[in-house]
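Peer 1: pasting a predicted model and its sequence here:
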Amino acid sequence: MLLLGIDIGTSSIKISVVDADTQACIAATRYPEDQENHILSVIPGWAEQSPDMWWEQTTLAIRKLTAGGTFKPQDVGAIGIAYQMHGLVVVDENGDALRNSIIWCDSRAVEIGETAFEHMGPHHVLERLLNSPGNFTAAKWAWVKANEPDTYAKAHQIMLPGDYIALKLTGSATTSISALSEGVFWDFKANGISKDVVQYFGFNETIFPEIKPLFSEHGTLRNEVAQQLGLKPGIPVSYKAGDQPNNALSLNVLQPGEVAATAGTSGVIYAVSDELVYDPASRVNTFAHVNYTAEEPRTGVLLCINGTGILNRWVKDHFGHGIDYRQMNAIGKAVSPGSNGLKILPFGNGAERILHNRILGARFIDLDFNAHGRSHVFRASQEGIAYAFRYGLDIIRENGMNPSIIRAGQANLFLSELFAEIFVDVTGVPVELYENDGSVGAALGAGIGAGIFNSPQEAFSQLKALKTIEPQTSDYYEGLYQEWKQLLDDQLTQELKNSKNGEPTAS
């Protein structure tokens, strides 16, 4: 049997077809192929994408695969979906999107979420929700209620990006505990939708789709959609998960103490726990993992850095004309560690949770026009991203988790040998790299949900590490990191001072 996986990313839609018997990917594509989707930002700090763009690109990519002749489309027996987390999709009674999705890196609702946190009581909120509403989906929906009353009045349901794609495929709207927890709607103590959140914001509980187990049937492929896509009708959508829980599943990171990482548009470290843990300052966030149950809790403690791969892309766009990423990495690798004193703070993609939801903005520090060229920028950007990972990893360590090894897919920034080496040297933690893709993970997740595999362990029984990267120059990088951290602390102090004086807080 074949399994189809869909990954609704920020930069593109990825589709894979996996043979359930061998767990091998036999066909894959992405859309768009030669560029990346834009993030709409009509006001600084805002970030939106069109749900209908996701759906159109999903259909185009699936049609390309089913028409390619590399497999029999009629052999596809289940569909799984991974998606960018925390985005708000608002639909009417017909299931049509009423507005662009307010996506994960949008910062407009920070004040709304933080005010709610204080009014509901920080200790009470953290014990039950494990997170501040901060800048998550609940606060975004409250922003729509306050600022777009017509949209709020017309709304039939709200959902996450993956829920919307499943709705378009099946006509059924569903959600899961994991999805509701990432929106900060789930009360872990009451094991239900948070009455505190609903009552504080004045939401109607009917706005939420039906709650189903994450590994289960979330609807079946509609006849007209099946015909359009070249698939057979009635195929179940049997798995939906946010991209980071899905990445962890793809790396067989399911048990307490296991840790996954990814470095795409944003950068994430995701540590599994068997406790309802939370960071008192909500700098890292805890959500229900794909295998969470109230009886046997498995939570994912998520460190997110908004400005990682997006910085690397920005650097390539502006300093790397005429070269590809491989060439850019080689040029950067020729520069010595420390980039001849150039330091970069990568926080230029909205409010950063590890910085208490502050919008710091990216910074190039100690740039010398006579001493630095693009090679230094190439290396300093990847060093700055690695330093940000270390900063967040130290917060995870403060919360009692000390990973001895991190698993990551050989994708995105981890395709860069330069970045991978810097990452392990700066964090001091070895990294195991795997042939890994979110859409492949979603396909195998579909096999679990459809009962084709008896367990996640069976679904990923063929997973083998490609290589392990061990730290080599950790002591040297420790000094460089501490210099970078001091610069970050200085910038945060100045930003806080400016905010108290009513001056601009980001550049």
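Peer 2: It's in. Residues are numbered from 1 along each chain as shown.

Peer 1: for the rest of this, base every contact and every neighbour count on C-alpha atoms.
Peer 2: Noted.

Peer 1: could you find the closest non-adjacent residue to Thr137?
Peer 2: Spatial nearest neighbour of Thr137, chain neighbours left out: Gly183 (4.5 Å); criterion: Cα to Cα, 6 or more residues apart in numbering.

Peer 1: surely that neighbour meets Asn135?
Peer 2: No: Gly183 is beyond contact range of Asn135, at 9.3 Å (criterion: Cα atoms under 8 Å).

Peer 1: ok, the residue of the chain positioned farthest from its centre to Ala351 distance?
Peer 2: Going by Cα atoms, centre = their mean, the residue of the chain most distant from its centre is Asn370, 38.5 Å out. According to Cα to Cα, to the nearest Å, Asn370 and Ala351 sit 33 Å apart.

Peer 1: these two touch, right, Ile448 and Asn454?
Peer 2: Yes: proximity of Ile448 to Asn454 meets the contact threshold set by Cα under 8 Å, at 6.6 Å.

Peer 1: ok, and here's another one to check against it:
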Amino acid sequence: MYLLGYDIGSSSVKVCLIEASSGKIVATDFSPKKEMKIVALNPGWAEQNPYDWWTNLKLAHEAVMHQAQINPEDIKGIGITWQMHGLILVDKDQNLLRSSIIWCDSRAVPYGEKAFQEIGPEKCLSHLLNSPGNFTASKLAWVKENEPEIFEKIDKIMLPGDYIAMKLSGEIGVTVEGLSEGIFWDFKNNCISEDVCNHYGIPRSFFPEIVPTFGIQSTVSKVVAAELGLKEGTPISYRAGDQPNNALSLNVFNPGEIASTAGTSGVVYGVLDKIDYDKLSRVNTFAHVNHTPEDIRLGVLLCINGTGILNSWLKHNFATSLSTYGDMNELASLSPIGSKGLSIVPFGNGAERVLENNEVNCSMHGINFNIHSKGDILRAAQEGIVFSYEYGMDIMRNMGIDINVIRAGNANMFLSSIFRQSLATVSNAVIELYDTDGAAGAARAAGMGIGFYANSEEAFASLEKIAIIEPEHEKRDQYLEAYSSWNGYLKKVM
């Protein structure tokens, strides 16, 4: 028995097939091999054609099935995860009305800011748990005002994963998690937000049927079964946005459990068991994959734009004599904790929500030409990224999230011993590294959705733990002193 996972990213579509009983990956592939095109017709815009996602899904799916050489009838469930916050519009015949306005498109910022003030900051935060911001609802408001001829033709609105499910089954649905990431969900009243709909003038008929995150949402149609070589009626039994799904992939379901990523940008995602929010809206809060009104599970999402991109920038512009990131890490390791008093504030990748949308840029502080070298700068960069995480995690702690264990995939900045040891010690949390990804997690979740796994413990029993990094308690004072110095510089530039 097998389970399929589809991960719809903005760079590529990844497909993973796992054997259900063992949880082992049988085959995996992605398409395209070069990044998918993002169209920017104006500064700050970002669009993709959803049909490109479907085309690349079919290519990656075909490669996986070729690798696996299994009987398609043995595939018993499909899970889907996607790039969050995108807007897809279709007419009554399920035809696309325009390209998708994707997550990194910023054109809707003024619409979200206006809604936040007119609905009321306190009401937005207490009911939506977020400012409407630049999320899906605000993107739809932009379409209404700027493309009224398209708005008039809308039959249904969707998130990217909903579109893929529609292509597979011919049916349109949406989850509460999806509605919450679009800022359409009222958590106090457990329904689609009347405030948002009334403010933006969104007809209720635009919203598809609400389907469960885990469960038989729809099934593969006869036409698509023939096209993909699947069995007609194969259940689509799970879907969620990429950050909740990344947490699921790391077996993060319960209060106090934390998932993290550290690529170009950095994410810390923690689970909360009460309706709460940050009064300054410096973090986002969405329904987690296992949220219900009776058993509250919210995902508090800290996103820091300027993290791994700093390390990448240094490699390509400063440490050009070093061949690999491993070489950079080795040179940085020769510098002591605190980088001899050198601090780097890493926020050089645009406005930061964690800094109340201030754009402070990246800056270096305390450099001394007589004592500092290339290795000190490389270490200060990694420490600065760690300190930005700790700054954000303090906000999460103030919301009631205990951070004792951080789970992450063995990738990107977590490959650096300096980064992970510094993060473990500063946060005083154990870091657990795993060999997993979003597509594999979605496949396991599909097994939960069809009831093959009784619970998350059973679904993730075979999840492979690669390493455990314990805090260095005897060195924590040194790290905290460096963090305090870094925090002081941050306050000066904000």
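Peer 2: Now that the structure is in, tell me what you want to look at. It should be emphasised that the depicted structure is a prediction, and the values quoted were computed from it without experimental measurement.

Peer 1: what's the TM-score here?
Peer 2: Once superposed, the chains reach a TM-score of 0.90 (TM-score structural alignment, normalised by the length of structure 2), with 491 aligned residues with a Cα RMSD of 2.7 Å.

Peer 1: more neighbours: which of Ile448 and Asn454 of structure 1?
Peer 2: Of the pair Ile448 of structure 1 and Asn454, Ile448 is the one with more neighbours under other Cα atoms under 10 Å, namely 23 against 12.

Peer 1: helix/strand/coil for the more buried one?
Peer 2: Here Ile448 of structure 1 is recorded as helix under DSSP: H, G, I helix; E, B strand; the rest coil.

Peer 1: mind listing what it touches?
Peer 2: Phe215, Ser238, Tyr239, Asn454, Ser455, Pro456, Ala459 (Cα atoms under 8 Å, 6 or more residues apart in numbering).

Peer 1: out of the residues you listed, who has the most neighbours?
Peer 2: Tyr239 (31 neighbours).

Peer 1: quick check: which element contains it?
Peer 2: Take DSSP states H and E as the rule and Tyr239 of structure 1 turns out to sit in strand 237-242.

Peer 1: and that strand, what does it pack onto?
Peer 2: Helices and strands touching strand 237-242 of structure 1, by 3 or more Cα pairs under 8 Å, 6 or more residues apart in numbering; DSSP states H and E, are strand 76-83, helix 161-170, helix 177-182, helix 438-449.

Peer 1: out of these, deepest packed?
Peer 2: Among these, helix 438-449 has the highest mean neighbour count (mean count of other Cα atoms under 10 Å), at a mean of 32.

Peer 1: that helix vs structure 2, average offset?
Peer 2: Compared with structure 2 after fitting, helix 438-449 of structure 1 has a mean deviation of 0.7 Å; criterion: mean Cα distance after the TM-score superposition for structure 1.

Peer 1: of the contacts of Ile448 of structure 1, which is the nearest to Ile406 of structure 1?
Peer 2: Using Cα to Cα, Pro456 comes nearest to Ile406 of structure 1 of the contacts of Ile448 of structure 1, at 19.0 Å.

Peer 1: so that closest one sits against Asn252, correct?
Peer 2: Yes: judged on Cα under 8 Å, Pro456 of structure 1 makes contact with Asn252 at a distance of 7.4 Å.

Peer 1: name the nearest residue to Glu472 of structure 2, sequence neighbours excluded.
Peer 2: Thr425 (5.5 Å).

Peer 1: in structure 1, what residue corresponds to the one you found?
Peer 2: Under the alignment (TM-score structural alignment), Thr425 of structure 2 pairs with Asp425 of structure 1.

Peer 1: any idea how far Val440 of structure 1 is from Ser266 of structure 1?
Peer 2: From Ser266 of structure 1 to Val440 of structure 1 the distance is 20 Å (Cα to Cα).

Peer 1: Tyr387 of structure 1 pairs with which position in structure 2?
Peer 2: Checking TM-score structural alignment: Tyr387 of structure 1 goes with Phe387.

Peer 1: ok, Glu483 of structure 1 next?
Peer 2: Glu483 of structure 1 maps onto Ser485 in structure 2, by TM-score structural alignment.

Peer 1: so which helix or strand takes in that match?
Peer 2: Assigned by DSSP H and E, Ser485 of structure 2 belongs to helix 476-493.
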